[in-house]
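*Asks:* Sequence below, structure please.
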Amino acid sequence: MANDAVAGNALRVAPAQPEATDDPVRGVLAAFTKDLVKGVDDTLAAFLATEVDSLTEIDAAMGGFAATARDAVLAGGKRVRPTFAYWGWRGVTGVEAAVQDVLPALSALELLHTFALVHDDVMDASDTRRGLPTAHRAAAARHRAAGHAGDPDRYGEAVAVLIGDLCMVWADRLLAHAALPADRLLDVRRCYDQMRVETVAGQFLDVLGEHDAANWSVDRALRVARYKTASYTVQRPLLFGACLAGADADGPLIAAYTRYGLAVGEAFQLRDDLLGVYGDPDTTGKPAGDDLRTGKPTALLMLARQLADPAQRRALDRAGTVTGDREVARLADLVRDTGAAARVERMISERVTEALSALDTAPIDETARTALTGLATAATARRS
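*Replies:* Below you'll find the model as predicted:
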């Protein structure tokens, strides 16, 4: 098999059997893209080191702020978006093409992801992310420890907004490092910008839903999933990768990627809905039942309301008002009793089937087809 050099390391297209692991996503990523995650992490670390040094020259406090932003980027994660973009690219180029030229563009997606996560945590008032304090909570804690004047929580939120903004600018800057012809980079930028617009649209609908739950529905919840998650997690990264490779924008491969990406992306969000209620906090890095505490109108909760009998619906009306763990656990059991959780599982399965059907006749490299087949299942059967 062909090898690609990435920062002095071989980027290998690995065997088709996943390695043993408790996390199916990590297992498939390890199996199909042996060193891509390391290549992305190395690219990010080198880029961010220069950026942090530059900001430190402005003021020592800026250096600390920039380091906090850097740590948010490098704190972990599966690198799902660069991975889908990579296989979108590989599907066009095959396994022989060297990845160095596009690695900055793939890595930029992780900066965009950090921007979205940090802002999302502020909007959701989340306390933890990946088992650690969220950016706004950590900044508020530093404010208190330093004895600064003013409201620590307000300060923390302001700092987190700026961290997200900085990550967005960094993503633009790193994307410009891709060694591509100017006309192709312009096409890539159009795809990238569309992904960002759709992410903002989905995020707004997500916020609106929490404040207008009486007018929400399963269809609108799925629309949120389509734009908040499917677009920038799977569909647009795939198309972004194809654009990096110079694929024909009107060709059958783009149509197949669009169909696959929408199906897997929606299934990814539906799995998130289930994990938000039934996930293990030690695995997800977030408290169980947060969606029930806030009353977030996810597809799961909307289906539960739709399927509930009158007594169950009255109990579900308490979502968003309960705080105790026992109350949340009872609501979670009630949601399951309505049949909503089982229905969501079927919806996930149906979307994975749709995605695999899209791949069957797609004109893509066979190794990429195998990898995307594995990722469709792993990304939607995960536990975190």
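*Asks:* can we go C-alpha only for contacts and neighbour counts from here?
*Replies:* Noted.
*Asks:* remind me, longest helix of the protein?
*Replies:* Longest helix of the chain, by residue count under DSSP state H: helix 182-211.
*Asks:* Just give me how far that one sits from the chain centre.
*Replies:* Computed by C-alpha atoms, centre = their mean, to the nearest Å, the separation of helix 182-211 from the middle of its chain amounts to 13 Å.
*Asks:* Can you list the buried residues in it?
*Replies:* Going by neighbour count (16 or more other C-alpha atoms under 10 Å), the buried part of helix 182-211 is 185, 187-189, 191-192, 195-196, 198-199, 202-203, 205-207, 209-210.
*Asks:* elements contacting it?
*Replies:* Packing partners of helix 182-211 (3 or more C-alpha pairs under 8 Å, 6 or more residues apart in numbering; DSSP states H and E): helix 218-224, helix 236-244.
*Asks:* Of these, flag the one that's most buried.
*Replies:* Mean neighbours per residue, mean count of other C-alpha atoms under 10 Å, is largest over those for helix 236-244, with a mean of 28.
*Asks:* For the comparison step, fold the sequence that follows:
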Amino acid sequence: MAESAAGEATPVAQTSSAWLDVVGRRCLAEAWEFAAARAAEHFAGRAEGLLAETALPDFVAGGKCLRPLFAYVGWCCGKAESDAALRAAASLELLHCFALAQDDVMDQSPVRRGRPALQARFARWHADQGWRGSARRVGDSAAILAGDLFLVWAEQMLRGSGLDPTALARGWPHYDRMRSELAVGQLADLVGDARALPSWETALDVLRRKSGNYTVRRPLEFGAALAGCDAAGLDRLGEFGGLVGEAFQLRDDLLGVFGDAAATGKPDGQDLREHKASSVVVLAARMAGPRQRAALAEVAAVEDVDDGVVDRWRGLIVATGARERMEELIRERTEKAIAAADAAVIPRHALGLLAELATRSTERTR
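*Replies:* The predicted structure is shown next:
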């Protein structure tokens, strides 16, 4: 970035979208290189590391780096670009890999990002060796341990990012809160079941804790805190992040029901097959008339959800108007978020980056 006459850092000859693309690629490269180096350090030449040495960096390679982008834009709300700050932001991609690895075990998802999930890859490897014991148990256990490594590596990468101790000290409380909320939200999501629907207010609370805060708000606050933004600025960014985070998870829940498997990299209608009490399912029940509500309860009670049940369930959700209402809720939250950012005292270029990130987060197809 260059400095404007007013001392404000501004992108040079780049749109917000192009700048974010470049930064995203740099963050992914930093995270992959760190994971590859650690995997080689721990597993090279070891029998148990024949797969792990490649599987763990491969898992990182497919990331979109959304959380690092929010963190780095948060930094840019207070300071000019910094290689050390970018590495600190990139460490959040390893934290996300920890979450994904263990989430796939909890959901028994066979696919992640269009490729076999870690536990499926480790299970197949075990079976291919002809070893005794349960391949599934080994796969699940190995994926959990891989997640543990990603969690350790994320903090290790942050500590070694090159930021000075004072900056890191400002970020640790936000980092710890983000990690805690991630685990608490995952537990809340784990016990949610479409056969015993919670209230809409409870569904929104789980939505915020499960992913909304962890994906947008906390990374944004974390980056801004590292840069030394004041309390008022953090509050405004937190308001923006909370709204965009909710919109992000509402979109994620829509994709979990209506997303195309080729685009999402996940099984078609995965949330319905897993009986998840997602916001889409809860809202449909809330908006349904008596007959629709009874029909929704009937499909939710089916234990083995096949393609036919998925199609019927989707049709009922559309008929209640819930899908259309979800789109309205996403749009409303995004508009409010951009208004909150406009009211914050942050550099002009950062507003453009926040607006572009809000769009990317809420209009995505995967």
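*Asks:* what's the TM-score here?
*Replies:* After superposition, the two chains reach a TM-score of 0.93 (TM-score structural alignment, normalised by the length of the second structure), with 358 aligned residues with a C-alpha RMSD of 1.9 Å.
*Asks:* Can you add distance to residue 137 of the first structure and give the helices and strands packed on helix 182-211 of the first structure back as TSV?
*Replies:* Below are those laid out as TSV (distance: least, C-alpha to C-alpha, whole Å):
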stretch	distance to residue 137 of the first structure
helix 218-224	26
helix 236-244	30
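*Asks:* Tell me which of these sits nearest to residue 308 of the first structure.
*Replies:* helix 218-224 (13.8 Å; C-alpha to C-alpha).
*Asks:* The second structure: matching residues for the closest one?
*Replies:* The alignment of helix 218-224 of the first structure onto the second structure (TM-score structural alignment) covers residues 200-206.
*Asks:* Now that stretch on the first structure. Mean distance?
*Replies:* Mean deviation of stretch 200-206 of the second structure relative to the first structure after superposition (mean C-alpha distance after the TM-score superposition for the first structure): 1.2 Å.
*Asks:* can you list the residues that contact that stretch?
*Replies:* Defining contact as C-alpha atoms under 8 Å, 6 or more residues apart in numbering, one finds that stretch 200-206 of the second structure is touched by 185, 188-189, 277-279, 282-283, 286.
*Asks:* how does it look with 6 Å?
*Replies:* For stretch 200-206 of the second structure, contacts defined as C-alpha atoms under 6 Å, 6 or more residues apart in numbering pick out residue 279.
*Asks:* Could you do stretch 345-358 of the second structure as well?
*Replies:* Here stretch 345-358 of the second structure makes contact (C-alpha under 6 Å, 6+ apart) with 10, 16, 77.
*Asks:* Pull up the aligned stretch in the first structure for that stretch.
*Replies:* Using TM-score structural alignment, stretch 345-358 of the second structure pairs with 363-376 in the first structure.
*Asks:* quick one: buried residues of that stretch?
*Replies:* Buried-residue list, stretch 363-376 of the first structure, by 16+ other C-alpha under 10 Å: 364-365, 367-369, 371-376.
*Asks:* Run the chain-centre distance for the match of helix 218-224 of the first structure.
*Replies:* With C-alpha atoms, centre = their mean as the basis, stretch 200-206 of the second structure stands 18 Å off its chain's centre.
*Asks:* Quick one: the helices in the stretch 251-384 of the first structure, in order.
*Replies:* Assigned by DSSP state H, counting those that start in this stretch, the helices in the stretch 251-384 of the first structure fall at 252-278, 281-284, 290-294, 299-307, 310-316, 325-337, 340-360, 366-378.
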